[in-house]
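S.K.: Only the shape, not the letters, is given here:
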């Protein structure tokens, strides 16, 4: 038996989305997706989005900044990965640039160096080339710039 779809009035949906946005910063794409899941019509979506922006529940610049800080500090992502993920969420170029300013350059390099050393210690491969490749692949996947990665790989895994 299929359960009937719950329908929401604009006021109910607005209250529900206020809670959704208050719990954690959200981007417009996430909120629109949530409203579509709730089977709201396009006019209602526009109305609710406008209300959320007006009441400061929804702010893309704030979202981009907290996203960049969080992914860098917690997941140790590099700028490339952060930029790609923000683009995927349809964040504007301006907001992406503002978000990247949240990451201190000294802290960025310090985190990169610590991450590279930690990962190298975990790699059990004996072959030098395979060791370098595993380290480089790991760092590139995490979104660190290729220039930084290859420089660090050759510094940490020198030719013998």
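M.R.: Received, thanks. Keep in mind the model is a prediction, meaning the values are calculated, not measured.
S.K.: C-alpha only now, for contacts and for neighbours.
M.R.: Noted.
S.K.: Tell me how many other residues crowd residue 124.
M.R.: As a burial measure, residue 124 scores 8 neighbours (other C-alpha atoms under 10 Å).
S.K.: What's the separation between it and residue 51?
M.R.: Distance, residue 124 to residue 51, by C-alpha to C-alpha, to the nearest Å: 55 Å.
S.K.: what does stretch 102-110 rub up against?
M.R.: Contact with stretch 102-110 is made by 65, 68, 69, 72, as judged by C-alpha atoms under 8 Å, 6 or more residues apart in numbering.
S.K.: and it, which residues are buried?
M.R.: 103, 108 (16 or more other C-alpha atoms under 10 Å).
S.K.: Next: stretch 50-62.
M.R.: So for stretch 50-62, counting by 16+ other C-alpha under 10 Å, buried means 52, 57, 58, 59, 60, 61, 62.
S.K.: How far off centre is the longest helix that the chain contains?
M.R.: The helix that spans the most residues within the chain, counting by DSSP state H, is helix 105-122. Relative to its chain's centre, helix 105-122 lies at 19 Å (C-alpha atoms, centre = their mean, to the nearest Å).
S.K.: packing partners for the helix or strand following that helix?
M.R.: Going down the chain from helix 105-122, the next helix or strand is helix 128-141, by DSSP states H and E. With contacts taken as 3 or more C-alpha pairs under 8 Å, 6 or more residues apart in numbering; DSSP states H and E, helix 128-141 sits against helix 105-122, helix 146-156.
S.K.: hold the first one in mind and look at this next one:
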């Protein structure tokens, strides 16, 4: 027999308040969590409305924090950040606001530092074409723009 805990709307609200207070969350994460708690759709709508009213849930704030964090800690480029935010169903307006959180001078200096670091890791690769491909693949995976990547890769041939 499957036994699982059931929650009242008030208990679920309290749980979700703690869940959202711990870290910024997007609507999709909150909906998923409420479904895991086996809440009915009407209750989910009521709880999400409560979280929005009391400013526990704010997609703009989530998108800004997400963009800042992934850029500063994981060194992701704008393409990867945009892709991940779209997967979380964040609006284009909020994505645009989030990308403004990344200063352009920091963005370019981080790209240079990351590319140099990866290039130094590839010293064992003797074939220049393979080395260029590995560097480009790494930078593309991290979500950096193609014009920046190819500029950097072409610097390698000089």
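M.R.: Structure's in. What do you need? Predicted model only: the values in this text are computed from it and were never measured.
S.K.: Using ChimeraX, define a selection of the buried residues within the contacts of stretch 102-110 of the first structure.
M.R.: Restricted to buried positions by 16+ other C-alpha under 10 Å, the ChimeraX selection for those reads:
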select :65,68,69,72
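S.K.: Distance to residue 153 of the first structure and secondary structure for the buried residues of stretch 50-62 of the first structure - can I get that in CSV?
M.R.: As requested, the buried residues of stretch 50-62 of the first structure are arranged in CSV below (distance: C-alpha to C-alpha, whole Å; DSSP: H, G, I helix; E, B strand; the rest coil):
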residue, distance to residue 153 of the first structure, secondary structure
52, 46, helix
57, 44, coil
58, 41, coil
59, 39, coil
60, 36, helix
61, 35, helix
62, 35, helix
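S.K.: from those, which is closest to residue 41 of the first structure?
M.R.: Comparing the buried residues of stretch 50-62 of the first structure against residue 41 of the first structure with C-alpha to C-alpha picks out residue 52 as the nearest, at 16.5 Å.
S.K.: That closest one against residue 58, yeah?
M.R.: Yes. Between residue 52 of the first structure and residue 58 there is a contact under C-alpha atoms under 8 Å: 5.4 Å.
S.K.: and the buried residues of stretch 50-62 of the first structure as CSV, adding distance to residue 159 of the first structure?
M.R.: Formatted as CSV, the buried residues of stretch 50-62 of the first structure follow (distance: C-alpha to C-alpha, whole Å):
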residue, distance to residue 159 of the first structure
52, 57
57, 54
58, 52
59, 50
60, 47
61, 45
62, 46
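S.K.: what helix or strand is residue 2 of the second structure on?
M.R.: Counting by DSSP H and E, residue 2 of the second structure is part of no helix or strand.
S.K.: related to what we said a few turns ago, could you dump the helices and strands packed on helix 128-141 of the first structure into TSV and include distance to residue 137 of the first structure?
M.R.: Output for these, formatted as TSV (distance: least, C-alpha to C-alpha, whole Å):
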stretch	distance to residue 137 of the first structure
helix 105-122	11
helix 146-156	9
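S.K.: now residue 90 of the second structure, what's its secondary structure?
M.R.: coil (DSSP: H, G, I helix; E, B strand; the rest coil).
S.K.: Pull the number of nearby residues for it.
M.R.: Residue 90 of the second structure is flanked by 19 other residues according to other C-alpha under 10 Å.
S.K.: In contact with it, which residues are there?
M.R.: Contacts of residue 90 of the second structure by C-alpha under 8 Å, 6+ apart are 26, 59, 63.
S.K.: would JSON lines of these with distance to residue 9 of the second structure be doable?
M.R.: Listed next are those as JSON lines, based on distance: C-alpha to C-alpha, whole Å:
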{"residue": "26", "distance to residue 9 of the second structure": "20"}
{"residue": "59", "distance to residue 9 of the second structure": "23"}
{"residue": "63", "distance to residue 9 of the second structure": "27"}
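S.K.: hmm, back to that, compare the helices and strands packed on helix 128-141 of the first structure and give me the one nearest residue 46 of the first structure.
M.R.: Taking C-alpha to C-alpha as the criterion, helix 105-122 is the member of those that comes nearest to residue 46 of the first structure, at 38.6 Å.
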